[in-house]
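Peer 1: only geometry, no sequence info:
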C-alpha cells in the first residue's frame, strides 16, 4: 500500500495558519481603532468639560446649563460604550493569538510526522537496495562457484 502523502494536509495547515494571521491582524487593527476612538472621546469630553467650566464662571442661562449637562452625559455614556468595545476587541485579539498558536502547533506536528514518514521511507528504500545488492552478490557468487 502506498503511504499517504502529507503535503496536501501540510498545505491546508499552512492556509489555516495564514488565515489565523490575517484574523489576528484584523483583530489588532480593530483594537487599535477602538483605543483611538476612546482617546478621541476622552479628548472631546475634556474639551466640553473645560468649556463648561469656563461658561459657568462667566455665567450662563438655564437652558445652556442643561445643554452642557446633556452633552457631558452623552459623552460619558459614549466613552463607556467605547471602553467596553476596547475590552471586547482585546479579548478577540487574545482569542486570535491563541488560534494562531494552535494552528502553528498543529502544522509543526504534521511537519514532524512528515519528516518521520520520509525517514522511514528512506530507511525502507535503503533496506530494499541492500537486499537487491545481497541478491546480486549471491547470484555472482553462485556463478563463480559453478
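Peer 2: Sure thing, it's come through. As the structure is a computational prediction, the values presented were derived from the model and not from experiment.

Peer 1: okay, CA-based contacts and neighbour counts for the rest of this
Peer 2: Fine.

Peer 1: which helices and strands does the longest helix along the chain pack with?
Peer 2: Residue-count comparison of every helix in the chain, with assignments taken from DSSP state H, identifies helix 62-145 as the longest. Contact analysis of helix 62-145 by 3 or more C-alpha pairs under 8 Å, 6 or more residues apart in numbering; DSSP states H and E lists helix 7-58 as its packing neighbours.

Peer 1: For stretch 77-88, buried residues please.
Peer 2: Judged by neighbour count (16 or more other C-alpha atoms under 10 Å), stretch 77-88 contains these buried residues: 78, 79, 82, 83, 85, 86.

Peer 1: Just give me how far it sits from the chain centre.
Peer 2: Taking C-alpha atoms, centre = their mean, to the nearest Å, the mean C-alpha location of stretch 77-88 is offset from the chain mean by 23 Å.

Peer 1: Same list, the buried residues of stretch 77-88, but as a markdown table with distance to residue 25 please.
Peer 2: Formatted as a markdown table, those follow (distance: C-alpha to C-alpha, whole Å):
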| residue | distance to residue 25 |
| --- | --- |
| 78 | 26 |
| 79 | 25 |
| 82 | 20 |
| 83 | 20 |
| 85 | 17 |
| 86 | 16 |
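
Peer 1: Next up, a structure to set beside the first:
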C-alpha cells in the first residue's frame, strides 16, 4: 500500500502549537484574575473587620483624633477596594478575550484535523478500491486460462 502524506501537516502542526500557546495565555490570564479576586476579597474582609472594630469603639466612646483616623482609613481603603474592583473587571475582560482566542485556535486546528481524517479515510478507500480492482484482474486472468 502506497502511503501518501498529508500535505497540510506543517499547517496542522503550526495550529497545534498556536493552540498550546493560547491555552497557556488563557491559563495565565485566569490565574491573574483569581489572584486579583483574592486580593479584593482580603481587602473587603479587612475593611469589614476595621468597620466592626470602629463600631465597638464607638460604643465605648471615641475621641475626635481617632474618629478622624478611622475616617481617613475608610476613605483610603474604599479607594483601594474600588481600584482592585476595576482591576478584577479588567482581568475578567482579559480572560474572556483569551477564552475567545483559544476557542478560535481550537476551531482552526479542529478543521484541519477533520480534513486530515477525511483525507486519510478517502486515501484508504481509494487504496482498497485499487487493491480490489487488482485482485479482480488477477481473478479474471486466472479464469481465462
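Peer 2: Ah, there it is. This one's a predicted model, so the numbers in the text were calculated from it and none came from an experiment.

Peer 1: Just name the closest of the buried residues of stretch 77-88 of structure 1 to residue 20 of structure 1, please.
Peer 2: Top of the list for closeness to residue 20 of structure 1, among those and by C-alpha to C-alpha, is residue 86 at 20.5 Å.

Peer 1: which position in structure 2 aligns with that closest one?
Peer 2: Structural alignment places residue 86 of structure 1 opposite residue 88 in structure 2 (criterion: TM-score structural alignment).

Peer 1: Make sure that match is actually in contact with residue 35.
Peer 2: No. With the criterion set as C-alpha atoms under 8 Å, residue 88 of structure 2 and residue 35 do not qualify as a contacting pair; they are 9.0 Å apart.

Peer 1: mind checking how far residue 24 of structure 2 is from residue 35 of structure 2?
Peer 2: Using C-alpha to C-alpha, to the nearest Å, one obtains 16 Å as the distance from residue 24 of structure 2 to residue 35 of structure 2.

Peer 1: Kindly report the same for residue 143 of structure 2.
Peer 2: Computed as C-alpha to C-alpha, the residue 143 of structure 2 to residue 35 of structure 2 distance reads 79 Å.

Peer 1: who has more neighbours, these two?
Peer 2: In this view residue 143 of structure 2 and residue 35 are compared by other C-alpha atoms under 10 Å, and residue 35 has more residues nearby, 13 against 8.

Peer 1: Please pull up the equivalent of the more buried one in structure 1.
Peer 2: Counting by TM-score structural alignment, which is the criterion used here, residue 35 of structure 2 corresponds to residue 33 in structure 1.

Peer 1: List the contacts of the most centrally placed residue in structure 2.
Peer 2: When structure 2 is reduced to its mean C-alpha position, the nearest residue by C-alpha atoms, centre = their mean turns out to be residue 26, at 3.6 Å. Counting by C-alpha atoms under 8 Å, 6 or more residues apart in numbering, residue 26 of structure 2 touches 95, 98, 99, 102.

Peer 1: switch to 7 Å and redo it
Peer 2: By C-alpha atoms under 7 Å, 6 or more residues apart in numbering, the contact set of residue 26 of structure 2 is 95, 98, 99.

Peer 1: The first one and residue 31 touch, don't they?
Peer 2: No. Using C-alpha atoms under 7 Å as the test, residue 95 of structure 2 is too far from residue 31 to be in contact (9.3 Å).
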